[in-house]
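**Student:** Task: produce atomic coordinates for the following.
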Amino acid sequence: MSEMNPLNSKIIFIIGMMLWLIVRIPYQRQQKQNTIVDDRKTIQEKAIRLLLLIGILFLPLTYVLSPWLNFANYDLPIWAHHLGIATLVPALWLFWRSHRDLGENWSSTLQIREGHTLMTHGVYQNIRHPMYASVLLLCIAQALLLPNWIAGLSGFVSFSIAYATRVDREEQMLLNRFGDEYEVYRQRTKRLIPYVF
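**Tutor:** From the prediction side, this is the model:
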């Protein structure tokens, strides 16, 4: 068989998304209990989060659960299916590990909490934004597992916009909070890919 089975790919993607959401649930609960000392949640921030939700969850689920986006389907070889799975697994692991290493410091928006500490160990030892890296990997897996010009690529498009408009603001917030400590950390690490980018 030279082409991938779309149903198998859809099932694997759905399982991946369910695991993704399960990882985040306890941290979202914990986040509600923390006291916020610096909140930079703006209309732009809310719009970016909505865009990510549409690109990574809503459009893929529409494609998986209905025929509405089938007009934009394309064919992929079987190796793309395998590469999609191979990309999804480290995306899920990195997403889980990023949350675990951050612990109480995690926030879904641009916020600093009371008692916030700078995370420089675990997966944060070599890259400053492993959670963004995990989302990037998820978006690559999405494009490989969902062969559809809309649902497959919507995650990558929304992530690119979110990354371009958010990461500098996040780093500035951390620089304001931790000063030289964050600048030293920033100088010795990469944003997304260790030793590269």
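
**Student:** Going by C-alpha atoms from here, please, whenever you check contacts or count neighbours.
**Tutor:** OK.

**Student:** and the most centrally placed residue in the chain, how far is that from residue 56?
**Tutor:** The centroid of the chain falls nearest to residue 135 when counting by C-alpha atoms, centre = their mean (2.4 Å). Residue 135 is 9 Å from residue 56, where distance means C-alpha to C-alpha, to the nearest Å.

**Student:** Please give the structure of this sequence too, so both can be compared:
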Amino acid sequence: MDLSIQNTSLVATLTLCGYLISLCAKTPNPNPTKSNVKDRIALVTDTSKPSQFLLLFIFYHCVLILFPNDRTSFCLNADLLNEDLFTWSPTSIAFVVTIFIAAPIRLLAYATLGKNFTFRLNKPKNLVTSGMYAYVQHPSYTTLFLINVASAFFWMRLDGISACYLPSFLVKVKGLNWVAGLAMSVFTTLGLWVRVKDEEGMLKNEFGQYWIEYHRKTKRFIPGIV
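**Tutor:** Here you go, the predicted structure:
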């Protein structure tokens, strides 16, 4: 077992990242039991529990970090693991920085919207235009996209922990490492765009001209840009 400062600090940091991600994956308020609002991705979002797979991924990843000399005992293709994912490297640092920036912003969106924030669409009691919402309409969706994509490119790569249970010929295929990340990027983009259109339609019907003016003055995802 390697308890060097580098390894223990990385394990602690990745564990914190996992905790933040799990908070972002849990709805801050109960979803409405009945809602007549159009919500085409309700089945995907109608949950309040973080993925158990995430917890398993984090634990397994940390074990591989702490036991670098014993990986062959519990990893099928230990020799094919990308060390950039199991040490402090530009790859792991980029992942950590993304989570440390995106997750707090999403959690701040939870706090700002208060009871209005549910994973399943429901008519809000009021249109919140203060705080970060004075500059951007959907900060929680922007940060959710970043969290999902960063997690996919870091934890779902074939030369990561997936190499421990996949056939070696798959792990060796060049370019296949990016498939999971790209697939998650496309899936997340499509899902969020559908949600945004449904949510904006609901807000327009509910708040009329007030929402139209707010929508005209602010950007959707990134302040001052888009």
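
**Student:** Next, the TM-score between them, please.
**Tutor:** Once superposed, the chains reach a TM-score of 0.71 (TM-score structural alignment, normalised by the length of the first structure), with 183 aligned residues with a C-alpha RMSD of 3.9 Å.

**Student:** In which helix or strand does the residue nearest to the centre of the first structure reside?
**Tutor:** Residue 135 of the first structure belongs to helix 130-145 when assigned by DSSP states H and E.

**Student:** What lies in contact with that helix?
**Tutor:** With C-alpha atoms under 8 Å, 6 or more residues apart in numbering as the test, helix 130-145 of the first structure has contacts from 6, 9-10, 12-13, 56, 76, 80-81, 83-85, 87-88, 90-92, 94-95, 98-99, 123-124, 151-153, 155-156, 159, 163, 191-193.

**Student:** buried subset of those?
**Tutor:** When the contacts of helix 130-145 of the first structure are checked for burial by 16 or more other C-alpha atoms under 10 Å, the buried set is 6, 9-10, 12-13, 56, 76, 80-81, 84-85, 87-88, 91-92, 94-95, 98-99, 123-124, 151-153, 155-156, 159, 191-192.

**Student:** Mark which of those residues are part of helices, please.
**Tutor:** 6, 9-10, 12-13, 80-81, 84-85, 87-88, 91-92, 94-95, 98-99, 155-156, 159 (DSSP state H).

**Student:** Would you mind getting the average deviation of the helix holding residue 135 of the first structure from the second structure?
**Tutor:** Once fitted to the second structure, helix 130-145 of the first structure is off its aligned match by 2.0 Å on average (mean C-alpha distance after the TM-score superposition for the first structure).

**Student:** now stretch 81-88 of the first structure
**Tutor:** When the second structure is superposed, stretch 81-88 of the first structure averages 1.1 Å from its matched positions, counting by mean C-alpha distance after the TM-score superposition for the first structure.

**Student:** same check, this time on stretch 6-23 of the first structure
**Tutor:** For stretch 6-23 of the first structure, the mean deviation from the second structure after alignment is 4.9 Å (mean C-alpha distance after the TM-score superposition for the first structure).

**Student:** Okay, buried residues for that stretch please.
**Tutor:** 6, 9-10, 12-14, 16-17, 20, 23.

**Student:** do the same with stretch 109-129 of the second structure
**Tutor:** By neighbour count on 16+ other C-alpha under 10 Å, the buried set for stretch 109-129 of the second structure is 109-110, 112-113, 116-124, 127, 129.

**Student:** Could you identify the most distant pair in those residues?
**Tutor:** Maximum pairwise distance among those (C-alpha to C-alpha): 20.3 Å, between 120 and 129.

**Student:** now stretch 42-53 of the first structure: how far from the chain's centre is it?
**Tutor:** Chain-centre distance of stretch 42-53 of the first structure: 14 Å, with C-alpha atoms, centre = their mean, to the nearest Å.

**Student:** Sorry, slip of the keys, the one I care about is stretch 198-214 of the second structure.
**Tutor:** Taking C-alpha atoms, centre = their mean, one finds the center of stretch 198-214 of the second structure at 27 Å from the center of the full chain.
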